[in-house]
Each structure stands twice: as C-alpha cells, then as structure tokens.
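# below is the structure, and that's it, no one-letter string:
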C-alpha cells in the first residue's frame, strides 16, 4: 500500500472542510493538539518517575551487613 499523493490529500481536505466546516475542524485540531501535549507530559512524568526510583535504588550500595 502506498501513501496518498498531494492531489488525494487535497481532495480529502476539501471533503472534510465541506462536511464539517472550518470552525469544527479548527476545534477538533485544537483537541488533538491538547491530547498530544497531555500524552507527551504523561510519558515524561513516567520516565522521570522511573529514573528517580532507579537513582534512589542506586544511591546506597553498601551491603546490609556492613551498615551501621
């Protein structure tokens, strides 16, 4: 399967504009942008949490029997 060419993309854009109108498409794209931003923030928070847990586990490497 191949990617659509520029003419096909233009035709799809025109059909979407006719069906939904400029205002509805604009608000949908805004929601998509908010969703992408929230997803990126969630991924970053998750990776920060994993790194923090790993760094806390790596701080103290003294064996239990040698601890005072």
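Yes, it's here. Since we're looking at a predicted model, the values are computed, not measured.
# rest of the way, CA atoms for contacts and neighbours
Fine.
# residues near residue 24, how many?
Applying other CA atoms under 10 Å, we find 13 residues neighbouring residue 24.
# element containing it?
helix 22-59 (DSSP states H and E).
# so how far is that helix from its chain's centroid?
5 Å (CA atoms, centre = their mean, to the nearest Å).
# let's bring in a second model and compare:
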C-alpha cells in the first residue's frame, strides 16, 4: 500500500471524516471563533470607553457642585 501501512491510512481517514464529515464542522468552528473575536473586541472597547465615561461623570458632578455653590453665594449676597 505504498509508503504507509494500513494503520496510517485509517488514521488519515478518521481525521478526514471528523473534519469534513457531517454538517460543516470547520465552518461552525470558524463561526464560533468569529463570534468570540467580536465579543472580545466589544468588551475591550467598552472597557476602554468606561474610564472616559467615568471622567465625564466626575466632571459633570464637579460642575453641578460649583453651580450650587455659586447659587448659594448669589442668594446670600441678595439677602
């Protein structure tokens, strides 16, 4: 049977059936891999945006606190 014994050909046949047999196992594996990559990228983007959102929230809170202090000074000055 050539350079390989029948055990080698049997192993090759099993591998081929596992990879290409059935309902597109390679395409389903690659689809799952693509979904994983998309999920990873989405989470990395959300994580990168989170510190910027926290800084914006802190800035808004600081601005509103200074506005309240200014309005209290104006009220005290009018009295």
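In hand now; what should we look at? All values derive from a computational prediction rather than experimental measurement.
# which strands and helices lie in contact with the helix holding residue 24 of the first structure?
In terms of contacts (3 or more CA pairs under 8 Å, 6 or more residues apart in numbering; DSSP states H and E), helix 22-59 of the first structure is not packed against any helix or strand.
# buried residues, that helix. List them.
By neighbour count on 16 or more other CA atoms under 10 Å, the buried set for helix 22-59 of the first structure is empty.
# specify the local secondary structure of residue 62 of the first structure.
When classified by DSSP: H, G, I helix; E, B strand; the rest coil, residue 62 of the first structure comes out as coil.
# now do it against residue 30 of the first structure, distance only.
52 Å (CA to CA, to the nearest Å).
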